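Undergrad: Pasted the sequence and its predicted model underneath.
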Amino acid sequence: MKMRSVGDMGNHVFSQNLKITQLGKSGRIDEAIKVFSQMTQKNTVTFNSMISAYAKNGRIVDARQLFDKMPRRNLVSWNTMISGYLHNDKVEEAYDIFGKMPKRDLFSWTLMITCYTRNGELQKARELFNLLPHKLDVVCWNAMIAGYAKNGMFDEAKRLFDEMPVKDLVSWNSMLAGYTQNGQMHLGLQFFEGMVERNVISWNLMVDGFVHVGDLDSAWKFFKKIPEPNVVSWVTMLSGFARNGRITEAQNLFEQMPNRNVVSWNAMIAAYVQDCQIDKAVRLFSEMPERDSVSWTTMINGYVCVGKLDEARQLLHQMPYKNIAAQTAMISGYVQNKRMDEANQIFNQIGTRDVVCWNTMIAGYAQCGKMAEAQHLFNQMTNKDLVSWNTMVAGYAQAGQMDKALKIFEEMGKRNAVSWNSLIAGFSQNELYLDALRSFMMMGQEGKRPDESTFACGLSACANIAALQMGEQLHHLAVKSGYINDLFVSNALITMYAKCGRVSNAELVFKDLANVDVVSWNSLIAGHALNGNGKEAVELFEEMLTQGVDPDQVTFIGVLSACSHGGLVSRGLELFKSMTERYNVEPLAEHYACMVDLLGRAGRLEEGFKMVSEMRIKATAGIWGALLGAARIHRNFELGKYAAEKLLELEPHKASNYVLLSNIHADAGRWSEAQRVRMVMAERRTEKQPGYSWIEVGDQVHSYLPGDPAQPRIAEICGILKTLSAEMRNTSCVTDVKSSFDICQ
């Protein structure tokens, strides 16, 4: 048997260590584990390589267990463990390792300072910086400057920069990057012009900065002035053109490149994919001299974006080694098309899943309303992030399970604006408007700043319960917060004021808008319709057309409703006809309901019934309800009975429908039939949803449920109501007000 020499064994260990490192970097963690477990000879480098591989693939618990089992550790081992924690956003754990280190080098200090600055914890970073044993080394100074600059604290960054005992080119570029990466191109340009020395990185930072603020002309001017552009310069400019849809210029630049690396090819493929030119992307992909995981992932994403999932799956199978980003892209494609079984197949094939992969699957199940499956995956996750928690809150809210959404929300360790917005939007979508407003107030108490979505949801809740005072407070708060010019918020304000009966305020908000969209017009038209201003709504519609804004389905719901409430029968019929003939808008059930209501109010019941009989869509409860309402007003018993029976077919468990049918029989003097309907209602155990009222007193909205003993002043309120009732009877103002005071029964 041939014996291995010590040198051969050393070379073998070295090659295996290198293999573990390479497998870890490429995401092939299972193969890396296999190599590690089969090694008979392991040194400290072997353990360090495996710890790094675990950490890079999200398996930080395994990395720590291996670190704790190491027979010997060197300084690199400690730094590798710190790096692993930082890579997985485990700052406190990293600091714990840092505190236990027997000795530290400059890299250890730089790691922790960089970690805190990257995490926005600049006070902790500065405390560590102040403890530095050697203040002359430029690396930690640069890390601190970069941290201040990245977080927009330019004065502090500049002060530290000026205090530096020795500056190198990295110092200058760190300061410049702070300006350019935060969009402060005016300050960046001033600083660039004052730099005592520059390199290609300095020029690239300026090009990249202009690209990010969308100033491609300035970016191009700088690019052409670079003394010796490198491949990063070319790719930065190429990506800038691509991101802004200037594909021809990107293609020309790609063809002019003196040297192309794989990043250049990937950038051009990504440009074609972004522009949905999938055929050109495929051609370029096939011409590539070499491909990396990004190349494959970009192409799979491209196929997914254009809906070619079979081609994407085929390409995934052809990959020389599976990459979690590519697999997640494939899962995302299936999720977008609600093909969850196929998404789950890919998911189950992934050995080590990162948080993005988990979140994609959870979001898929949530979007399909499969919250049991989403919850099962959520429970299995070891490293949940904010996206995971927020997805579950939004998923339960979308499914109408607000009790579970609230439970998840309360269990969250950290919350951001998205968390609160998901909860507030959920309450609003499920018609729990008071809970939405309470959550809005609690968000402020927790110190979280509302954004445009928060304001829009809060205003929507105010609109639906006509809480004018609360809505006005949100209006003032939106002004102070700088969101008043946001179109989303302004449109919500228009609706809020209109639904609260303040159409003049809604018009003021509309007139103050620099740019209006179709939603703005729709909100104001619907507001006039809601307040019975039919003529004004139609005039607004006509003004909208003169402004060159094309109406949509929502526009016509508003203007037809306005015609109905305003008795504008002829105009309503004209508009309904023009919907399809002139504006190519297909009528929905809501449009037919408006028309039936319009004709019914005018007593033209036969025309309304004929429209329902001849329409191409299936009649909804709203349509039959409109016909029933008109039949009751005009005492058309047969039509009313027919409409009520159709309504019962669609909503057999809704108590109000039985009450309506019973009342129709009663109106016609058919008491036995009325009683029979009431008995059927009792047999089917339909439940009448108790109504509740609300009123604003001071800064609070109070709700009242009939017979609710929980109201603290219910006896006092009932006493006042009975006194008023007696007064009204004595003055003959009302003949029967008993039904108005059922709250006291």
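TA: Cool, got the structure.
Undergrad: Only C-alpha atoms from now on, for both contacts and neighbour counts.
TA: OK.
Undergrad: Check which residues of stretch 701-708 are buried.
TA: Val701 (16 or more other CA atoms under 10 Å).
Undergrad: Check stretch 189-209 too.
TA: Those would be 191-192, 201-209, for stretch 189-209 by 16+ other CA under 10 Å.
Undergrad: out of the residues you listed, which one sits closest to Trp78?
TA: Closest approach between the buried residues of stretch 189-209 and Trp78, by CA to CA: Ile201, at 31.4 Å.
Undergrad: these two touch, right, the closest one and Val170?
TA: No - the criterion here is CA atoms under 8 Å, and Ile201 misses it with Val170 at 9.3 Å.
Undergrad: next one: stretch 22-35 to chain centre, how far?
TA: 34 Å (CA atoms, centre = their mean, to the nearest Å).
Undergrad: Oops, could you answer that again for stretch 307-321 instead?
TA: Computed by CA atoms, centre = their mean, the chain-centroid distance of stretch 307-321 equals 28 Å.
Undergrad: Please point out which parts of that stretch sit buried.
TA: Buried-residue list, stretch 307-321, by 16+ other CA under 10 Å: 309, 312-313, 315-316.
Undergrad: Alongside the first one, take a look at this:
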Amino acid sequence: MKSRLKSVGDHGSHVFHQNLKITQMGKLGRVEEAIKVFELVTHKNTVTYNSMISAYAKNGRINDARQLFDKMHHRNLVSWNTMIAGYLHNDKVEEAYQLFDKMPNRDLFSWTLMLTCYTRSGMLEKARELFDLLPDKRNPVCWNTMIAGYAKNGRFDDAQRIFDEMPVKDLVSWNSMLSGYTQNGEMRLGLKFFEQMAERDVISWNLMVDGFLEVGDLDSAWQFFKKIPKPNVVSWVTMLCGFARNGNILGARRLFDQMPSRNVVSWNAMIAGYVQDCQIDEAKRLFMEMPDRNSVSWTAMINGYVRIGKLDEARELLDQMPYNNVAAQTAMISGYVQNKRMDEACQIFNQISVRDNVCWNTMIAGYAQCGRMGEALYLFKQMAGKDIVSWNTMIAGYAQVGQMDRALNIFEEMGKRNLVSYNSLISGFTQNELFVDALKSFILMWINGMKPDQSTFACGLSACANLAALHVGEQLHHLIVKSGYVNDLFVGNALITMYAKCGRISSAELVFKDIDRDVVSWNSLIAGYGLNGYAKEAVKLFEQMEIEGVAPDQVTFVGVLSACSHVGLIDEGLKLFNCMSEVYSIEPLAEHYACVVDLLGRAGRLKEAFQLVRVMKIEANAGIWGALLGACRMHRNLELGKFAAEKLHKLEPHKTSNYVLLSNMHAEASRWDEVEKVRVLMKESRAEKQPGCSWIEVKNQLHAFLSDDQAQPRTGEICNILKTLSAQMGNTGYMPSIRSSLLDYE
């Protein structure tokens, strides 16, 4: 009998230890090892199942957790609560509530879990409805959950109302209210509440220290830290992290050395501080001294090596890890992705048996950034638990490679969208010169109640600038003022460009005067002056820029040289071109040479322009040869024009405008045989002439016109009006050269 009891006791002890091992493996992210232990348990009890459900859920395998839960023959209240907690951990609110609704009985923990589900997801009205259904409201736990939910979401009045209604307040209640203020950056209100607290503990003090650190007030945080009656490890680590985040690594290390006791979190915090400060050798020294390391320690060091580009050292460290960890492996993948080493990233990715969303998204983003959208789509389709980041990454990836139809399909297929989703689509349309579609998406975003940010406004303004849609641009300006982004430099620069491209240079000047300018602001207005024919003003602004000590860059010189070129300021332009390298040590790019070639060409100094092309240090591109060809056309230099056209043909064999320009030159010289040869050459190269497109804004609507588009309503009427205008221009003594235009049309 004693032997039998001993056997039962031994077996029970064995199962207990196995259950404990499953729980520990789950916490460490070693879910595959937990599965093996689970399968080896011959007589599984309810605790065994609950431990495995928790291990699955904590590692993102919520579907596996649910399947195991459904297989259980005997569930206790802990089983139901564990499964709901798993849904909470994986942000599956609806699934959690469905399970909660099916529970045969509930305890206080069940109600608290479900309330936490709602409050964390910002579903405060549903949380309140559930709170009102509570059968017993005497316990403060659920009250505290509601207070924390309201406070975290910035609804301080509602939080205060619940707080005041509480039958019995405990210290957690006070700290829940305080954390609402400190975590939302409301430190003035937080300090006032802290001073009114009936009692405080170390958590209260830590909340104040952390709050001040979050708003960047390091001095106040330090003063509070020094006043803490009995600081705990969290107090020390919070202050240590504050020093490290603010770049005071010496202060952080001093604090670390003074700590009365250190846990693994404090060691990790100090290592992270060194990593952030790119002191990897110091981080490694500390890492080697650690009495115990966890996955965070290894991941921090791998991230450190990745950060400074030492991928081989990072990989060596990853290979030395005593166990696999998805966070560390993802850090390694991220390093390979940043360096476009996708094959090595894929090798690590394939070794990971249980991947979380961060891991999947890192790989998908890597392929997207490299333009390998086929592989990105393959992974995207394989991914089971796609989140909003996955969808947004695909939109941005397709936009980057110019496949906006696919980007739009992804956008339409996704269920929930956020600001990044709309911004990715709008910026994609803008980058691919689909400006009308960009504005339509902006309007759709507004209709759907999504508030634009500075990126949205900048893209919208860029679309207006390129469409010369002044009225729409002015409406966006009003929205910007109402939304509080009028002082944002990114938006301000976009406004300058929009007004300049729409011909409202005075409005561009007003915006320029009202913002805290950077070099982009100066460049935007200089380019605007050039675009509108105000070359002298562009040069004057450039000189003012020098006086104010703003160093010009390559873009600055493109703008001012282009301005000089448009109005024939030859001496000023050549002087500026020479001072680029002599004064500012800026090596000219192809764009600068193209401006100077255009400048000389327009003045008829074709030999000098051609000589510049021959002696310049860089290889001539299409822009340079195009500028020379245009000048040859203007001054009827057929020989040089033909040479430039041949060069262009090699660089842009399928671009029609080059053929048309050369054809027109021959036509103007009545060299019809040559005209025919050029046209045959155009057909042989399979160059397709894109129809010309223009647009006009009437009553806040953009109307687009394609050349030779017979489907356009009132085409005949438009042509008749055009003929009438041409006749009137002829009667007043002005007649533009329309011969070449007619040749283009034919």
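TA: Looks like it arrived, so ask away. Source: prediction; values computed, not measured.
Undergrad: What TM-score do the two superposed chains give?
TA: Once superposed, the chains reach a TM-score of 0.97 (TM-score structural alignment, normalised by the length of the first structure), with 744 aligned residues with a CA RMSD of 2.0 Å.
Undergrad: Please identify which pair of the buried residues of stretch 189-209 of the first structure lies farthest apart.
TA: Maximum pairwise distance among these (CA to CA): 15.4 Å, between Phe191 and Asp208.
Undergrad: of all the buried residues of stretch 307-321 of the first structure, which comes closest to Gly99 of the first structure?
TA: For these, the nearest to Gly99 of the first structure is Leu316 (44.3 Å; CA to CA).
Undergrad: which stretch of helix or strand covers the closest one?
TA: In this assignment (DSSP states H and E), Leu316 of the first structure forms part of helix 309-318.
Undergrad: which residues of the second structure does the very next helix or strand once past that helix align to?
TA: Downstream of helix 309-318 of the first structure, the first helix or strand assigned by DSSP H and E is helix 324-336. Counting by TM-score structural alignment, helix 324-336 of the first structure pairs with residues 326-338 of the second structure.
Undergrad: mean distance, that stretch to its aligned residues in the first structure?
TA: In the superposition against the first structure, stretch 326-338 of the second structure averages 0.4 Å from its aligned positions (mean CA distance after the TM-score superposition for the first structure).
Undergrad: so how far is that stretch from its chain's centroid?
TA: The chain centre lies 19 Å from the centre of stretch 326-338 of the second structure; the measure is CA atoms, centre = their mean.
Undergrad: Return the set of buried residues in it.
TA: Buried, per 16+ other CA under 10 Å, within stretch 326-338 of the second structure: 326-338.
Undergrad: Break down the second structure into its strands, ranges please.
TA: 693-698, 701-706 (DSSP state E).
Undergrad: returning to what we had before: mean shift between the helix holding Leu316 of the first structure and the second structure?
TA: With mean CA distance after the TM-score superposition for the first structure, helix 309-318 of the first structure averages 0.3 Å from its match.
Undergrad: residue in the first structure matching Val15 of the second structure?
TA: For Val15 of the second structure, the residue aligned by TM-score structural alignment is Val13.
Undergrad: so what's its match up against?
TA: Val13 of the first structure sits next to 39, 41-43, 46 when contact means CA atoms under 8 Å, 6 or more residues apart in numbering.
Undergrad: count of residues packed around the aligned residue in the second structure for Asn151 of the first structure?
TA: Under the alignment by TM-score structural alignment, Asn151 of the first structure pairs with Asn153 in the second structure. Number of residues near Asn153 of the second structure (other CA atoms under 10 Å) recorded here: 18.
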